[in-house]
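how would this look folded up:
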Amino acid sequence: MALPRSFPIQAAGGKTIDLPSVGFGTWAFEGGPTDPANPEWIKKALKVAFDTGYRHLECAWFYDVDREIGEAIREYGIPHFEIFISSKIWPNFYHPDYVEVCCDKILDGMGVNHVDCLLLHWPCAFRPTSLEALKTASAQDQASMEQKGMALTQDGDVMIDWQWTSEPIARAGGHPEGSIVPTWKSMEKLVQKGKARAIGVSNFDIADLKALLPHATIPISVNQIEAHPWFPNRDVVEFGNKHGIVTSCFSPFAGQKADGATLVQDPTVKKLAEKNCMGVGQLLQSWAVHVVLDSLQWDASEQTCTFTSVQRGTVPLGKSGNEERIKANFAVRRLSDEDIQALDDLERPNGTGRSIDFRKEWGVELWLKK
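As a prediction, the model looks like this:
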C-alpha cells in the first residue's frame, strides 16, 4: 500500500483542507547552494520541485525569500489553488495589533491574497522596536536585528516580550501574566478576513498546546517541529494526533553535531537506503510520512481523535538545492516494519539528538511538557 499523498488538516467551520504529505522547505543557510546571500537559488530549486510534483511550500517571513517564491510560482504558471503555501509569523510581530502587519508583508512579498496555512513561528514573543519600525522591517540576511524590527538588550541579545509569550514558558520565566492567546485571536481574525485558510503553530511542545487548545475557536491545524530519527519528538507527535493537529517536520535530515556526526552519514541510514534503493533523504522522508491506521475517528464535540496502530504520519519539509536530491526526496515509499524500527532505534537519549536549540541564546525555557 502506498503512503498517503496528503493529510486532512482542520480549518474553520468544521471544514478540512488537504495538506500534501511532503513539503519543500525554503529556509537558507550560509554556504552551499542555498546561501541566503543569493536568494535566486530558491527560484531554480522550485522549478525542479514543481516539475517533480511538489505542491506544498514551507515558508516564513524571516526566510526573506517571499518575493522569489512568488516570482517562481508566476513564472512556472501554476495557479495558487494547486499549491499549498504555509508561512510563519516572526515573534516580534506577536503583539495582537501587529500580527496582521507581518501577514501583509508575506502576502505582498509573494504577490498572493492569502496563504493556505499561517503559523506562529515560536511559542515565545520578541519585543519589537516599534510599530512603525515593523512596518518597514526587512528580513534580509544582511539586515541588523534593529532593521528587522527587534529590540535588543544592552548586550545585543533579543528581548523576550513576556506579555505575548506562551503561558507555560512565561510562567517558567517568572512572568505568570504572559499569554499567547491574544496573539492567536489575531490569527483567527486573519482567517475571517480571508488572508489565511488555516492557522497553526511551530515549535510548540505539549504544555504550550495544552494552554492554547481551550481558547482556539478556529482549530490549531498544524504544529511544525523538529523531528527525525535522532530526535523523533514522539510525545509531541502523539499528542497532536490525539487532538487532530497534524505535525510537519523541519530538519528531517537533522543537523551536524559538535563531533561532526550527521544523520545522513549514519551507517544504519546509509545501509537501509542502499537496501531500499533510495537516497538517504528519500529514506528519512519516507520514515516521517510512514503511517498505519487501523481505525481513525474524529470526535468534534470532544475535540479528540481516536485511532489504533499509528506510526508517525508526519509531513517532512526537506530542502535541497541539488536537482537529484529534490527529485529523490519527493519519492517517499513505504518501508518495512523492520526498517522503521531500525530507524526508530537511532533516537539519541535525553533529547540530545535535537539540532535547533535557542534556549540559552534567548534565555527562555522552551519545550515544556507540563
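
alpha carbons only for contacts and neighbour counts from here, please
Will do.

chain center to the host helix or strand of Gln282, what's the gap?
Assigned by DSSP states H and E, Gln282 falls within helix 280-289. Taking CA atoms, centre = their mean, to the nearest Å, the mean C-alpha location of helix 280-289 is offset from the chain mean by 17 Å.

quick one: name whatever helix or strand follows that helix.
Next along from helix 280-289, by DSSP H and E: strand 295-299.

so what does that next one touch, helix or strand wise?
strand 304-308 (3 or more CA pairs under 8 Å, 6 or more residues apart in numbering; DSSP states H and E).

please provide the structure for the following sequence as well, for comparison with the first:
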Amino acid sequence: MADTPLSTLNNGVEMPVLGFGVFQTPPEETRSAVDAALRAGYRHIDTAAAYGNEREVGEAIANSGIGRPEVFIETKIWISDYGYDQTLHGFDKSARKLGVDQIDLLILHQALPTEFDRTLQAYRALETLLADGKVRAIGVSNFMVDHLTALLDQATVIPAVNQIEVHPYFTQHEVQAFGARQGILTQAWSPIGGITFYRDGEHTSTLQDPVIREIAQAHGKTPAQVMLRWHVQQGRSAIPKSTKPARIAENFDIFDFELTDAQLDAIDGLDTGRRGGPEPADITLANFGRPIPEA
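Purely as a prediction, here's the structure:
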C-alpha cells in the first residue's frame, strides 16, 4: 500500500496531501466510512463541528489500532462559536468529541464578512491554541482574497491552509494564487465536483466530462482518480468523501501515475467560474448560525 505524500505546511508540520472527508456523512455511517478509509491507507481525516460527526470520527480512529500520531486530524470551528472565549471553548468541545488532547489542524469554517471582528477574535483564539500546543497548525476555510487580506493585516500567524471549493469546473485561481504568495496551502473541498452537477445549464457531472474521461482512459484510471491526481500534481491538498468502501479505496489509488502538462492544462481549461457551494459573502449568523452541542 502506497504511503500518502506529505505537504510541509508553513510552520514545518507535515500533513498527508490526500485527506478523507465526512461532510454530510450521517453520524451512524461515519464510523464505518472512516474505518474503511483508514484501511485503504488514508492517514488524514477532515471533519468539522458543524458536521455533527466528530465523535464518530474519533471513535473510528481510536478503534482502528493505528497509533494516534499516525493519523492527522483536521476539524473546523463553526461561526456560532466565533469570538475569542467562544472559540477556545469550541476547541474544547471538538477535542472532547474527537477524544484527543491535541488537534493537528484547526481551521475557521467560514469568514463572517458582516461581523469580521468576531472572525478576527476567533482566529486570535486559534493563535493562542497553537502557542499552547493544543493544536499543531491553524488555518481557515472559504476565505476569499479580501477576507485573507483583512486577516493577514491583524494576524501574527499566517494560516497554514485555506480549504476552499476547487474542482475542474470551479478553480478559484485568484484565491489559490494569493494563498500561494503568502505561503498558505490550498486544500480542495468537493475536489471532484460532487456538489455541482451543472455545466452550461445541463445536468452534467465532472465525472461524465469528455475531456476528463479521455484522460482517464489514457491512463487506465477513473475520472475521479484523474481529478484527484490533478489536485495533487498542482500542489493542492484534496479532501474527497464517500461512504462506499470501493470508492473510498479508488480515491486513494492515485499515486502510481502522472498527468502530462497538456492534460493538466486541459483540465484547467474546464473552469466555468460557477460556484456550487454558498457564496462566502452571504454567510451570516442569521442565515447560517446554529448552536454546536456540548461534548
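
tell me, the helix holding Gln282 of the first structure lands on which residues of the second structure?
Using TM-score structural alignment, helix 280-289 of the first structure lines up with residues 223-232 of the second structure.

how close does that stretch sit to the first structure?
Its matched residues in the first structure lie on average 0.7 Å from stretch 223-232 of the second structure after superposition (mean CA distance after the TM-score superposition for the first structure).

map Ile214 of the first structure across to the second structure for me.
Just to correct that, residue 214 of the first structure is Pro rather than Ile. So, by TM-score structural alignment, Pro214 of the first structure is matched to Asp153.

and its match, how far from His109 of the second structure?
19 Å (CA to CA, to the nearest Å).

quick one, which of the two is more surrounded?
His109 (23 against 9; other CA atoms under 10 Å).

give me every residue that touches the more buried one.
Ala48, Lys76, Ile77, Trp78, Ile79, Val140, Ser141, Asn142 (CA atoms under 8 Å, 6 or more residues apart in numbering).

redo that, cut-off 10 Å
His109 of the second structure sits next to 48-50, 75-79, 82, 139-143, 162-164 when contact means CA atoms under 10 Å, 6 or more residues apart in numbering.

what do we get in the first structure for it?
So, by TM-score structural alignment, His109 of the second structure is matched to His121.

tell me the SS of the residue positioned nearest the centre of the first structure?
By CA atoms, centre = their mean, the first structure has its centre lying nearest to Gln224, at 3.3 Å. Gln224 of the first structure carries the three-state label strand when classified by DSSP: H, G, I helix; E, B strand; the rest coil.

what lines up with Gln121 of the second structure in the first structure?
Using TM-score structural alignment, Gln121 of the second structure lines up with Pro182 in the first structure.

for burial, what's the neighbour tally of the residue nearest to that match when sequence neighbours are not counted?
Closest residue to Pro182 of the first structure apart from its sequence neighbours, by CA to CA, 6 or more residues apart in numbering: Pro96 at 5.9 Å. Pro96 of the first structure: 16 surrounding residues under other CA under 10 Å.

ok, Val71 of the second structure next?
17.

also Lys43 of the first structure?
Counted with other CA under 10 Å, Lys43 of the first structure comes out at 21.

what strand or helix carries it?
Per DSSP H and E: helix 41-52 holds Lys43 of the first structure.

list the buried ones in that helix?
Trp41, Ile42, Lys43, Ala45, Leu46, Lys47, Val48, Ala49, Phe50, Thr52 (16 or more other CA atoms under 10 Å).

and stretch 249-268 of the first structure, by the same measure?
Those would be Cys249, Phe250, Ser251, Pro252, Phe253, Ala254, Gly255, Leu263, Val264, Thr268, for stretch 249-268 of the first structure by 16+ other CA under 10 Å.

excluding covalently adjacent residues, which one is nearest to the third one?
Of all residues not flanking Ser251 of the first structure in the chain, Glu226 sits nearest, at 5.9 Å (CA to CA, 6+ apart).

which residue in the second structure aligns with that neighbour?
Glu226 of the first structure maps onto Glu165 in the second structure, by TM-score structural alignment.

on that earlier part again, make sure the match of Pro214 of the first structure is indeed in a helix.
Yes: according to three-state DSSP, Asp153 of the second structure belongs to a helix.

Ile218 of the first structure: neighbour count?
Neighbours around Ile218 of the first structure, by other CA under 10 Å: 22.

tell me the secondary structure at it.
Applying three-state DSSP: Ile218 of the first structure is coil.

what sits against Ile248 of the second structure?
Going by CA under 10 Å, 6+ apart, Ile248 of the second structure touches 20, 33-34, 36-42, 240-242.

what's the counterpart of it in the first structure?
Per TM-score structural alignment, Ile248 of the second structure is aligned with Ile326.

make sure that match is indeed in a helix.
Yes: assessed with three-state DSSP, Ile326 of the first structure lies in a helix.

and the gap between it and Phe84 of the first structure?
18 Å.

ok so, going back, the helix holding Gln282 of the first structure - contacts with which helices or strands?
strand 246-250, helix 267-275, strand 315-316, helix 323-330, helix 337-344 (3 or more CA pairs under 10 Å, 6 or more residues apart in numbering; DSSP states H and E).
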